[in-house]
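Enquirer: only the shape, not the letters, is given here:
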């Protein structure tokens, strides 16, 4: 279809009713967009597709019953002409990576202006992939093989990443040592090396880094 002469049919999927309804109203003010439906989870979104035949789905990530990533995977597999834009609160590399691997055409942040979201919708309808941040660019580097896992995690070794994940989840050094079957001194060495590479100084900063990289969920 030509997005310049026809309205784009959109379904908004988010488990937060106020956000979903408010976004639908804002998008509906643009003559190029027609919000044809809303859903509160991934399963409901899948059920709507056959009857509403949307062009674009704005999809939240964390929802009950079926999350946005798995819903995107199923929708794109069964309906290759439907474009999915992931809605995210935090632009963690991990969530964006999983979304793109599931077949999403890109993502928009929930605090984006309505006109920016409209532009993103029109862009994916024109066959573009919407990537709006340096974080997304790094994820695309990983997908195309131009960035290694080591670079993605700022030079951390696989073992240091493992220690970071356990540390950020609340484990003490002794617990980490027991779980990984290494000495507590070795754990301390890994933590020290990790702090130096990441230029951080305490566990609170380690937790923030782990969340940003998608290693843990809060």
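Expert: Looks like it arrived, so ask away. Everything numeric here is computed off the predicted structure, so don't read it as measured data.

Enquirer: C-alpha from now on. contacts and neighbour counts both.
Expert: Fine.

Enquirer: residues contacting residue 163?
Expert: 176, 187, 190-191 (CA atoms under 8 Å, 6 or more residues apart in numbering).

Enquirer: buried residues, the host helix or strand of residue 196. List them.
Expert: Assigned by DSSP states H and E, residue 196 belongs to helix 184-198. Within helix 184-198, the residues scored as buried using 16 or more other CA atoms under 10 Å are 184, 187-188, 190-191, 194-195.

Enquirer: next: stretch 39-56.
Expert: Residues of stretch 39-56 classed as buried: 39-43, 45-46, 48-49, 54-56 (neighbour count, 16+ other CA under 10 Å).

Enquirer: contacting residues around that stretch?
Expert: Outside stretch 39-56, the residues that touch it by CA under 8 Å, 6+ apart are 8-17, 36-38, 63-68, 70-71, 75, 81-85, 121, 125.

Enquirer: the closest residue to residue 142 other than its chain neighbours and residue 141: what is the separation?
Expert: Spatially, and ignoring its direct neighbours in sequence, residue 142 is nearest to residue 148 (6.2 Å; CA to CA, 6 or more residues apart in numbering). Separation of residue 148 from residue 141 (CA to CA, to the nearest Å) stands at 8 Å.

Enquirer: how about the helices in this structure?
Expert: 17-28, 42-52, 68-78, 93-102, 114-125, 134-144, 149-152, 158-168, 173-180, 184-198, 203-212 (DSSP state H).

Enquirer: the ones you listed: which one's closest to residue 108?
Expert: helix 114-125 (6.7 Å; CA to CA).

Enquirer: name the helices or strands packed onto the closest one?
Expert: On a contact count with 3 or more CA pairs under 8 Å, 6 or more residues apart in numbering; DSSP states H and E, helix 114-125 meets helix 17-28, strand 83-88, strand 106-109.

Enquirer: tell me which other helices or strands the last one touches.
Expert: Using 3+ CA pairs under 8 Å, 6+ apart as the contact definition, the elements that strand 106-109 packs against are strand 83-88, helix 93-102, helix 114-125.

Enquirer: put this next to the previous one:
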């Protein structure tokens, strides 16, 4: 039996959620809280496996309550159940330790699955939230430069090394002294932990330079 603690400041919403979840096999609503402070006070007595946590409540909000709860009761899984679907809310909840994020208005099957998944130690997200997270990380990956450990100038020089240019040719191309180019090439080798130009060229091609 999965024990649930409901945390939301709207009594009517809690009542509807209790009725919905209580009708699901294998789920028991252990208690309810109307605020983050009340949730922290009840969790020891209620002994929930999963906490369904609203974010926006008077007093201690859901993010702060999640952070405290997951720190003091690491065995308890928190799933945020909120109207807020903006990136700031989602990632604040994840940083606080939430195991999932489900939007209010989700169908019964989605809510039940989120509770079951969290109890099993899985992370669970509403489809819309999962799609936005995927897009967010894909955009971050695209915006991050290849080989971020290198400076812009070092990446530029590595790209020319990958074109099989010699140090004098690179110096002429970029208007630098040969000594400066040698220093940059040495720095590239050290940062990439390669021994020679052939290995550096291989790393450059792997990175798409």
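Expert: Arrived safely, thanks for sending. These numbers come from a predicted model, not from an experiment.

Enquirer: please state their TM-score.
Expert: The TM-score (TM-score structural alignment, normalised by the length of structure 2) is 0.63; 143 aligned residues with a CA RMSD of 2.0 Å.

Enquirer: coming back round to it: would you turn the helices and strands packed on helix 114-125 of structure 1 into TSV with distance to residue 168 of structure 1?
Expert: Output for those, formatted as TSV (distance: least, CA to CA, whole Å):
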stretch	distance to residue 168 of structure 1
helix 17-28	30
strand 83-88	22
strand 106-109	25
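
Enquirer: among these, which is the most enclosed?
Expert: Among these, strand 83-88 has the highest mean neighbour count (mean count of other CA atoms under 10 Å), at a mean of 26.

Enquirer: that one corresponds to what range in structure 2?
Expert: Using TM-score structural alignment, strand 83-88 of structure 1 lines up with residues 77-82 of structure 2.

Enquirer: now that stretch on structure 1. Mean distance?
Expert: In the superposition against structure 1, stretch 77-82 of structure 2 averages 0.6 Å from its aligned positions (mean CA distance after the TM-score superposition for structure 1).

Enquirer: for the nearest residue in space to residue 184 of structure 1 that is not next to it in sequence, the count of nearby residues, please.
Expert: In this structure, residue 184 of structure 1 finds its nearest non-sequential neighbour in residue 177, 5.2 Å apart by CA to CA, 6+ apart. By the criterion of other CA atoms under 10 Å, residue 177 of structure 1 has 18 neighbours.

Enquirer: that older thread, so which of the helices and strands packed on strand 106-109 of structure 1 gets nearest residue 152 of structure 1?
Expert: Of all those, helix 93-102 comes closest under CA to CA, at 8.8 Å.

Enquirer: in structure 1, what residue corresponds to residue 105 of structure 2?
Expert: That one, residue 105 of structure 2, aligns with residue 111 by TM-score structural alignment.

Enquirer: any idea which residue of structure 2 is furthest from its center?
Expert: residue 168 (45.8 Å; CA atoms, centre = their mean).

Enquirer: so where is the helix or strand that one falls within in structure 1?
Expert: Residue 168 of structure 2 is part of helix 167-174, with elements assigned from DSSP H and E. Under the alignment (TM-score structural alignment), helix 167-174 of structure 2 falls on nothing in structure 1.

Enquirer: likewise for stretch 35-47 of structure 2?
Expert: Mapping stretch 35-47 of structure 2 onto structure 1 (TM-score structural alignment) gives residues 41-53.

Enquirer: if we can go back for a sec, what's the closest non-adjacent residue to the residue farthest from the centre of structure 2?
Expert: residue 178 (5.8 Å).

Enquirer: does that neighbour touch residue 167 like I think?
Expert: Yes - if you go by CA atoms under 8 Å, residue 178 of structure 2 and residue 167 touch, sitting 6.3 Å apart.

Enquirer: among these two, which residue is more densely surrounded?
Expert: The neighbour count for residue 178 of structure 2 versus residue 167, taken as other CA under 10 Å, is higher for residue 167 (20 against 16).

Enquirer: quick one: residues contacting that one.
Expert: 178, 181-182.

Enquirer: and residue 68 of structure 1, by the same measure?
Expert: If a contact means CA under 8 Å, 6+ apart, then residue 68 of structure 1 has 41-42, 59-62, 86 as its contacts.

Enquirer: from residue 201 of structure 2, how far out is the equivalent of it over in structure 2?
Expert: Aligning on TM-score structural alignment places residue 68 of structure 1 opposite residue 62 in structure 2. According to CA to CA, residue 62 of structure 2 stands 50 Å off from residue 201 of structure 2.

Enquirer: same deal with residue 20 of structure 2?
Expert: Distance of residue 20 of structure 2 to residue 201 of structure 2, given as CA to CA: 60 Å.

Enquirer: got the contact list for residue 168 of structure 1?
Expert: Listed by CA under 8 Å, 6+ apart, the contact set of residue 168 of structure 1 reads 203, 206-207, 210, 216.

Enquirer: what's the closest of these to residue 102 of structure 1?
Expert: residue 216 (19.8 Å).

Enquirer: which residue in structure 2 lines up with the closest one?
Expert: Per TM-score structural alignment, residue 216 of structure 1 is not aligned with anything.

Enquirer: still on that earlier bit, looking at the helices and strands packed on helix 114-125 of structure 1, which is nearest to residue 129 of structure 1?
Expert: Between those, strand 106-109 lies closest to residue 129 of structure 1; by CA to CA that is 5.5 Å.

Enquirer: now what about the closest one, what contacts it?
Expert: Against strand 106-109 of structure 1 from outside (CA under 8 Å, 6+ apart): 84-91, 96, 99-100, 117, 120, 124, 129-132.

Enquirer: ok, average deviation of it from structure 2?
Expert: For strand 106-109 of structure 1, the mean deviation from structure 2 after alignment is 1.0 Å (mean CA distance after the TM-score superposition for structure 1).
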